[in-house]
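# need a structure here:
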Amino acid sequence: MSALFEFLLRMGDNTLVLGHRVSEWCGHAPVLEEDIALANTALDLIGQTQMWLGLAGEVEGQGRSADDLAMLRDVWDFRNLLLVEQPNGDFGQTIMRQYLFDQFHLLHLQGLKDSSDERIAGIAAKAVKEVAYHVERSADMVIGLGDGTEESHARMQAALELLSPYVGEMFNSDEIDRAMAEAGIAPDPTSLRDAYDLAVAKVLGKATLKRPEGDFAHQGGKTGFRHSEHLGPMLAQMQWLQRAYPGAEW
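The predicted structure is shown next:
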């Protein structure tokens, strides 16, 4: 498996899994405006998945499409960050998960716009416009709920404490990341940490939320050796139609 193919799977799996998670709110969000906003976010992420996994299929050269990679792999073949597969929980947990990923996603895409691979730079240039809006919106929601009522503040603080341990994994650098950085294809994730921490600290300060000390890196998301109990059931739900009717076309 080439490093480039592995990298593209990571990009596509992150947006696929988070897009599916966010889509679970459709018809269930607290108010209609949020229902529509979350659905639109999910659609943006799935659209980005189509581009990343489509390119991954081309790079692999085995005739697999974006749909094949999304629907016909099993749980151990996914390369997403553990953060994005965490359950929605209450609305505050969903918003906090979204913001913590959005901030990283934006910084990563901004770096990818200068990729030495023109295909990747082109996808990043399209996606970064959507993600700039995602992070603006999720940050505003974190601030509004964190600095809101006593109840909303408590829920956002609880969400932050629950999800902070998953932040470190985004900045773990392995041999795939180093190969991409050396080729000028993608920034090394470690180089994004300072800008991320600065941006998050600013938002949490406005939200009157306290970031827990010492968030750490969960192992598994980049290697495929997973300790998560969440992705398997989610994939079963996401892939059931394709598995029930293999090769079906509409």
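# CA atoms for contacts and neighbours, from now on please.
Fine.
# tell me the SS of M11?
Assigned with DSSP: H, G, I helix; E, B strand; the rest coil, M11 falls in the helix class.
# Can you report how many residues lie near it?
By other Cα atoms under 10 Å, the residues close to M11 number 20.
# give me every residue that touches it.
Neighbouring residues of M11 by Cα atoms under 8 Å, 6 or more residues apart in numbering: 49, 52, 80.
# Next, the last one: secondary structure please.
Secondary structure assignment for N80 (three-state DSSP): coil.
# and Y99, what does it touch?
Listed by Cα under 8 Å, 6+ apart, the contact set of Y99 reads 135, 138-139, 142.
# burial count for G57?
Using other Cα under 10 Å, the number of residues around G57 comes to 21.
# before we move on, what about the one 4 residues further on?
Using other Cα under 10 Å, the number of residues around G61 comes to 11.
# Report the separation between S228 and V84.
Distance, S228 to V84, using Cα to Cα, to the nearest Å: 11 Å.
# do E161 as well
The gap separating E161 from V84 is 16 Å, by Cα to Cα.
# If you count surrounding residues, which of these two has more?
Counted by other Cα under 10 Å, E161 and V84 do not tie: V84 has more neighbours, with 26 against 15.
# Might you report the residue contacts of the closest residue to L235 other than its chain neighbours?
Leaving aside its chain neighbours, L235 sits nearest to V75 (7.1 Å; criterion: Cα to Cα, 6 or more residues apart in numbering). By Cα under 8 Å, 6+ apart, the contact set of V75 is 231-232, 235.
# same thing with G92?
Contacts of G92 (Cα under 8 Å, 6+ apart): 142, 145, 152, 155-156, 159.
# before we move on, what about F7?
Neighbours of F7 in contact, by Cα under 8 Å, 6+ apart: 176-177, 180.
# Sequence B follows; please return its structure for comparison with A:
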Amino acid sequence: MGDNALVLGHRVSEWCGVAPVLEEDIALANVALDLIGQTQLWLGLAGEVEGEGRDADKLAFHRDVWDFRNVLLVEQPNGDFGQTMMRQFLFDAWHLAQLTALIDSSDKEISAIAEKSAKEVTYHLERSSDTVIGLGDGTEESHRRMQAALDLLWPYVGEMFLGDDVDAAMVEAGIAPEPESLRASYDQLVGDTLVAATLTKPEDDFAHKGGKSGARHSEHLGHMLTQMQWLQRAYPDATW
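Down below sits the predicted model:
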């Protein structure tokens, strides 16, 4: 959860100062700030559980690419504004469902973080779904771009619902939901939104995978980390 928020938060922050209009620039910056704030909570908890003296900053800035556990969707490039908002929508729809389920976690700290984060992500999903509908059902050009973004990003959706041994252990302990259990409601929400946006959901359900386990990341994550981690790697323990 921390790596998902961190990577997507950094991706969205790349729009700061260059978004299409001022209102979108501010909105995207606020979404990025929300995600980075959630990162601090998740990675801070991860550091405590690990018990090796690493805090959120150490986990964010001093791990190499193969140590990240984010889904592949969030590390994909921004592309144009439509591609960024389609990526945001496809992730937000899952993110809110996951956080809502985690509110009922047997782990009280996870439950508290999820409850706080869900309030922010409710807004993220409302905004991204409205934008997808507005652009999809907009001009011929905006429709074309949104359909292209959907076709490009859809193969990264399936990974969010693939479980592994870690997921199974968390389900057994009552910590987190079974990933596949979130798929039906996700498909309903996404499907309804795409219909309103006059967009066609791809029929192929092929899913890229490997990000959650760290077994495989796209080349994009490594390039992103060289920018995100440069200062902390060049000047160890630097403070503002």
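# Could you get me the TM-score between them?
TM-score for the superposed chains, counting by TM-score structural alignment, normalised by the length of structure 2: 0.99, backed by 240 aligned residues with a Cα RMSD of 0.6 Å.
# Matching H10 of structure 2 against structure 1, which residue comes up?
Under the alignment by TM-score structural alignment, H10 of structure 2 pairs with H20 in structure 1.
# Spit out the contact partners of its match.
If you count contacts by Cα under 8 Å, 6+ apart, then H20 of structure 1 has 42, 46, 238 around it.
# corresponding residue for the second one in structure 2?
Just to be clear, that refers to I46 of structure 1. Alignment note (TM-score structural alignment): I46 of structure 1 maps to I36 of structure 2.
# Quick check, that match in contact with D3.
No. With contact taken as Cα atoms under 8 Å, I36 of structure 2 and D3 are classed as non-touching, separated by 9.9 Å.
# Helix, strand or coil: sort out K212 of structure 2 for me.
Going by three-state DSSP: K212 of structure 2 is coil.
# ok, back up a step: the residue nearest to L235 of structure 1 matches what in structure 2?
By TM-score structural alignment, V75 of structure 1 lines up with V65.
# now do D35 of structure 1
Alignment note (TM-score structural alignment): D35 of structure 1 maps to D25 of structure 2.
# and the helix or strand where its match lies, what does it pack onto?
In this structure, D25 of structure 2 is located in helix 22-50 according to DSSP states H and E. Packed against helix 22-50 of structure 2, as judged by 3 or more Cα pairs under 8 Å, 6 or more residues apart in numbering; DSSP states H and E, are the following elements: helix 2-13, helix 56-61, helix 108-136.
# about what we covered before: which ones are touching the match of I46 of structure 1?
With contact taken as Cα under 8 Å, 6+ apart, I36 of structure 2 is in contact with 5-6, 9-10.
# go with 10 Å
By Cα atoms under 10 Å, 6 or more residues apart in numbering, the contact list for I36 of structure 2 reads 2-10, 13, 30, 42.
# Ok, G222 of structure 2 next?
Contacts for G222 of structure 2 (Cα under 10 Å, 6+ apart) come out as 64-66, 75, 228.
# Mind telling me what it corresponds to in structure 1?
In structure 1, G222 of structure 2 lands on G232 (TM-score structural alignment).
# Over to V74 of structure 2?
Using TM-score structural alignment, V74 of structure 2 lines up with V84 in structure 1.
# quick one, what contacts its match?
Neighbouring residues of V84 of structure 1 by Cα under 10 Å, 6+ apart: 13-22, 94, 97-98, 100-101, 163, 166, 231.
# cool, and L99 of structure 2?
By Cα under 10 Å, 6+ apart, the residues touching L99 of structure 2 are 1, 105, 110-111, 113-119, 121-122, 176-177.
# if I look at it, how far off is A112 of structure 2?
From L99 of structure 2 to A112 of structure 2 the distance is 10 Å (Cα to Cα).
# Report the mean distance between the helix holding D25 of structure 2 and its aligned residues in structure 1.
For helix 22-50 of structure 2, the mean distance to aligned residues of structure 1 following superposition is 0.1 Å (mean Cα distance after the TM-score superposition for structure 1).
# Would you indicate which residues of that helix are buried?
Within helix 22-50 of structure 2, the residues scored as buried using 16 or more other Cα atoms under 10 Å are 24-25, 28-47.
# With stretch 213-221 of structure 1 instead?
For stretch 213-221 of structure 1, the neighbour count (16+ other Cα under 10 Å) marks 217-221 as buried.
# just stretch 57-64 of structure 2 next, same as before
Neighbour-count burial for stretch 57-64 of structure 2 flags 59-62 (criterion: 16+ other Cα under 10 Å).
# and which of the residues you listed is nearest to T193 of structure 2?
Nearest to T193 of structure 2 among these: A60, at 33.6 Å, using Cα to Cα.
# show me what contacts that closest one?
2-3, 6-7, 39-40, 43-44, 54, 68, 225, 228-229, 232 are the contacts of A60 of structure 2 under Cα under 10 Å, 6+ apart.
# which of these has the most neighbours?
Most neighbours among those, by other Cα under 10 Å: V7, with 28 neighbours.
# Please determine how far it is located from L35 of structure 2.
Look at V7 of structure 2 and L35 of structure 2: by Cα to Cα, they are 9 Å apart.
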